[in-house]
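[1] predicted model and sequence below, questions to follow.
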Amino acid sequence: MKISGFDEMTRRLHQLGNRASRVENNALRAGAEELQETMSRNAPGPSDKQRRVHLKDNIQMGRVKQKEGAKVIEVGPGRESFYAQFLEFGTSKMSPKPFVEPSVVESRNRVLRAMAEKLRQGIGL
């Protein structure tokens, strides 16, 4: 997901120095949490932690990392849900039941609003 229109905020963040990194990380986490909630809601299957791990219960959010010069947080099924790829893309015997891409599309505006709000708070706008 690419974000545009935050030029002024980015300029102010760089002026803040060391505190800017924390503000950026908080904004990324706020957006990732929105996506995580949407993806958990859209994941196929039951949600029952007492019996075993289900896909809805295993949508995870990683830490802030640098990737190709940009900060990112990965959101998606955890290792215990290896079968999520078969649901998302299908197999030779099963049609796809995508939930990752539809979740990204559905939550896009909420993710951007959550990130923008955290950036505004952090830089005092």
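    Now that the structure is in, tell me what you want to look at. Numbering: from 1, shown residues only.

[2] from now on I want contacts and neighbour counts done on CA atoms only, so please keep to that.
    Noted.

[3] quick one, helices of the chain?
    7-16, 18-42, 84-89, 100-123 (DSSP state H).

[4] next one: the shortest one to chain centre, how far?
    For helix 84-89, the gap between its own C-alpha mean and the chain's C-alpha mean amounts to 18 Å (Cα atoms, centre = their mean, to the nearest Å).

[5] same check on the longest one?
    Helix 18-42 has its average C-alpha position 6 Å from the chain's average C-alpha position, going by Cα atoms, centre = their mean.

[6] list the buried residues of that helix.
    Neighbour counts over helix 18-42 (16 or more other Cα atoms under 10 Å) mark 20, 23-36, 38-42 as buried.

[7] another structure for you, compare them:
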Amino acid sequence: MAKHEIEGMKELMKRLENMGEESKTITKEVLTEAVQPAKKEIEKNAPSNKYTHPYEKKYGKLKNNIELEWDDKKQQMNITTSDSFWSWFLEFGTKSMKKQPFIEPSYHNTKKEVEQNIIEGVKKRLNLP
């Protein structure tokens, strides 16, 4: 999916890196809060049918399967579609199905807000103005 580097974050990240283990906790907390607008936008834009598909009987509605997943090794927050494997068919289409993108447009619609949330969250936890 999309990766994005935030301008002005290098200085903040350097300061975080110098904090050792505490920085991992701060990073996880900040990212968990910061990506909420993107998660909500994806849930709102997730395609939904009027009828209940057999997959939905087993796995639930797509919009209810949007979850945050922390990658401890990469120190990054991922927004996933959990057990809703068919989300990829919707997002990118198939040979016999037109794509119905909802993840990438949601990312672009909330990118600036998430960036601002990250900056504000890091500054707040580092007691910066």
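    Cool, the structure landed. It should be emphasised that the depicted structure is a prediction, and the values quoted were computed from it without experimental measurement.

[8] thinking again about what came up before, can I get the helices of structure 1 in CSV with distance to Pro77 of structure 1?
    Listed next are the helices of structure 1 as CSV, based on distance: least, Cα to Cα, whole Å:
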stretch, distance to Pro77 of structure 1
helix 7-16, 31
helix 18-42, 9
helix 84-89, 7
helix 100-123, 9
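
[9] compare those and give me the one nearest Ile59 of structure 1.
    helix 18-42 (5.9 Å; Cα to Cα).

[10] corresponding residues in structure 2 for that closest one?
    Structural correspondence for helix 18-42 of structure 1: residues 21-45 of structure 2, per TM-score structural alignment.

[11] what comes into contact with that stretch?
    Around stretch 21-45 of structure 2, the neighbours that count as contacts under Cα atoms under 8 Å, 6 or more residues apart in numbering are 16-17, 62-64, 66-68, 70, 75-77, 79, 102-103, 106-107, 109-111, 113-115, 117-118, 121-122, 125.

[12] before we move on, back to that, wait, which of the helices of structure 1 is closest to Met1 of structure 1?
    helix 100-123 (7.9 Å).

[13] hmm, who's touching the closest one?
    For helix 100-123 of structure 1, contacts defined as Cα under 8 Å, 6+ apart pick out 1, 3, 9, 12-13, 16, 20, 23-24, 26-28, 30-32, 34-35, 38-39, 42-43, 76, 88.

[14] same thing but 7 Å
    Here helix 100-123 of structure 1 makes contact (Cα atoms under 7 Å, 6 or more residues apart in numbering) with 12-13, 23-24, 26-28, 30-31, 34-35, 38-39, 42.
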